[in-house]
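K.L.:
I'll drop the sequence and a predicted model, then ask my questions.
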Amino acid sequence: MVIGAGQMGAGIAEVFAAKQHPVLLHDQKEAFAQAGVDGIEKRLQRLVEKGYKEQEEVASTLSFLTPTADIKRVSEADVVIEAATENVAIKKAIFKELDQFAKKDAILATNTSSLPITDLASVTTRPEQVIGMHFMNPVPRMRLVEIIRGLATRDEVFQEIETLTQQLDKVPVCSEDFPGFVSNRILMPMINEAIFTLYEGVASAEDIDTVMKLGMNHPMGPLTLADFIGLDTCLSIMNVLHDGFGDDKYRPCPLLKKYVQAGWLGKKSGRGFFHYE
């Protein structure tokens, strides 16, 4: 079962279904879960039109997807991946509910990009079966999956998730349970420094991104990437790093805070460091 039928949850459900794993895609309302499945179908149909997939592959993938709003159906799942919004209170509430209805031997994984696995596991009666499984966005295209052990996570659980990740044609990387893990501990301070560079008037947003693309061979500039991630998500992760390490080098840039307060959240809101139609 995948909890959350948004962009990340739907992507995770798609890659499992493509490898013929039956997936229950859960959201708070059946219509939200169905919208997640519909979005997967639309994306796959575009790939068919471009000649990257066959219609039979699409039909096969969709046949392994079942939308649901019934959390009790988690009792049918061997592995559960929570992909709700990056909010610790929301995730803890979900884990409490999953713990109540899931099989005793089911693995409970979270797709969190920065929150402590040990903290989420603490609200369950099975912390040894809780693990982080951080997929990259967009999930169907990005091969990396960070696997994060909580303090109590059993070796057998880690090995099972590592094997499962490889079966998805993904590349597993192990991280210990520190704020931001590996990916966001490195990426977000770089993005934050790019925002400080703009804030202090060193260069324009366009020039900052051009330096990193042409000078450092990055496929996308850090400010454009921040817009695509969502500035609210960037701020949330910087706050996790700042609170978790207590180090001023992780202090979120005031300009990032101001943009989030203004509702300039990046591509999803139509405006961030750049404008989007």
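P.N.:
All right, it came through fine. Numbering: from 1, shown residues only.
K.L.:
going forward, measure contacts between C-alpha atoms and count neighbours the same way
P.N.:
Will do.
K.L.:
wouldn't residue 223 be in contact with residue 194 here?
P.N.:
Yes - shown here, residue 223 and residue 194 form a contact pair, counting by CA atoms under 8 Å, at 6.9 Å.
K.L.:
which residues are in contact with the lengthiest helix in the chain?
P.N.:
Ranked by residue count, the top helix of the chain under DSSP state H comes out as helix 30-49. For helix 30-49, contacts defined as CA atoms under 8 Å, 6 or more residues apart in numbering pick out 4-7, 10-11, 14, 25-27, 53-55, 58, 62, 65, 67-69.
K.L.:
who's more crowded, residue 223 and residue 194?
P.N.:
Using other CA atoms under 10 Å as the criterion, residue 223 and residue 194 rank with residue 223 on top: 25 against 22.
K.L.:
tell me which residues in the stretch of helix or strand that one belongs to are buried?
P.N.:
Using DSSP states H and E, residue 223 falls within helix 222-229. Of all the residues in helix 222-229, those buried under the rule 16 or more other CA atoms under 10 Å are 222-227, 229.
K.L.:
With respect to residue 105, which of those residues is nearest?
P.N.:
Using CA to CA, residue 229 is the member of those that lies nearest residue 105, at 34.3 Å.
K.L.:
another structure for you, compare them:
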Amino acid sequence: MKNIAVIGSGTMGNGIAHTFAQHGFDVSLIDINTAALQRALQTITTNLDKQIKKGTITDGLKTNTLSKIKTYTDLKPGVENAELVVEAATENEEIKLSLFKQLSELCSNTTILASNTSSISITQIAAATKNPGNVIGMHFMNPVPLMKLVEVIKGKQTTQQVTDVVMELAKQLDKTPVEVNDAPGFVANRILMPMINEAIYTLYEGISGVEEIDTVMKLGMSHPMGPLQLADFIGLDVCLAIMNVLYTGFGNNEKYAPCPLLINMVDEKSLGVKTGNGFYKYTPESKELVVADRFKTLLK
């Protein structure tokens, strides 16, 4: 396998494209927005420069990596030669189902169709295609070039052959693949998101402040990043979308009901790092975490 198509040039998409290209694969990076593709290439270049500065790659590998990536704004030419398509579009069920239906028509019957979804059912996505046995989840972690884990999610009809190919492919990317069965949130987010949601409830109920909650989890549980800072890093809109999938996926179980504070912050577009404001404030020049103004005193 040499030809990979990646759909979506946002944080996850450009990271996935970067990783495949750095490991010698020819990558078609597809997005309907030309400006987004240009930003993606700039991000990949910047991240490669950081790797050079750390001494993990050479200038030659940077040049070769960038030469492996071609961009497309049209789905058809972008996927026509792909042996594997990795979808990294918005975490929206309707968008993903529509994309996979199109991919099923455009790609060959042997093309593996993978989704980087962090919570949406692979079985449901596969049902939109002609060859559900070829559909699988490849849930990369952010930042993709650095994080070792790839959750490999088997839908109800995913074949063992496709699973084996994707597991081996992840190893070729110097990742550690973990095979899991299809269920709401899979493993990573079924465990992580309720923890983040509970941290938000702890703030919402005035039990402790932003920094205090994060400090407890960092120093007491050896987490490298507190749950509220991590929520900002992931994006509060993404956190809410995943909590909603868990809530409905487990029969409207109150255990998975998103915290009202999380809902309000998403409604207000306080989404974390991507908007410059969440539980903390973010500016290009900021070097230390600063709690958002609204959280400088405990909520009552």
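P.N.:
Ah, there it is. Note that the structure is a prediction, hence the values are computed from the model and not measured.
K.L.:
TM-score of the superposed pair?
P.N.:
Scored against TM-score structural alignment, normalised by the length of the first structure, the superposed chains reach a TM-score of 0.97; 277 aligned residues with a CA RMSD of 1.0 Å.
K.L.:
Can you show me the strands along the stretch 101-250 of the first structure?
P.N.:
Remark: strands assigned in the stretch 101-250 of the first structure by DSSP state E, counting those that start in this stretch are 107-110, 130-135, 144-149, 171-175.
K.L.:
on that earlier part again, mind listing the shared neighbours of residue 223 and residue 194 of the first structure?
P.N.:
Counting by CA under 8 Å, 6+ apart, the contacts common to residue 223 of the first structure and residue 194 are residue 208.
K.L.:
quick one: stretch 140-148 of the second structure aligns where in the first structure?
P.N.:
The aligned range for stretch 140-148 of the second structure in the first structure is 135-143, by TM-score structural alignment.
K.L.:
Okay, the counterpart of residue 227 of the first structure in the second structure and residue 276 of the second structure: tell me how far apart.
P.N.:
Following TM-score structural alignment, the counterpart assigned to residue 227 of the first structure within the second structure is residue 232. Applying CA to CA, to the nearest Å, the value for residue 232 of the second structure to residue 276 of the second structure is 9 Å.
K.L.:
and if you look at residue 89 of the second structure?
P.N.:
For residue 89 of the second structure, the distance to residue 276 of the second structure (CA to CA) stands at 22 Å.
K.L.:
Have a look at the two and say which one is more surrounded.
P.N.:
Shown here are residue 89 of the second structure and residue 276; by other CA under 10 Å, residue 89 has more neighbours (21 against 17).
K.L.:
Contact partners for that one?
P.N.:
Residues in contact with residue 89 of the second structure (CA under 8 Å, 6+ apart) are 7-10, 13, 95-96.
K.L.:
Now that we have those residues, which of them are buried?
P.N.:
Buried members of these, counted by 16+ other CA under 10 Å: 7-10, 13, 96.
K.L.:
Throw the residues you listed into JSON lines and include distance to residue 185 of the second structure, thanks.
P.N.:
Listed next are these as JSON lines, based on distance: CA to CA, whole Å:
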{"residue": "7", "distance to residue 185 of the second structure": "21"}
{"residue": "8", "distance to residue 185 of the second structure": "21"}
{"residue": "9", "distance to residue 185 of the second structure": "23"}
{"residue": "10", "distance to residue 185 of the second structure": "21"}
{"residue": "13", "distance to residue 185 of the second structure": "20"}
{"residue": "96", "distance to residue 185 of the second structure": "16"}
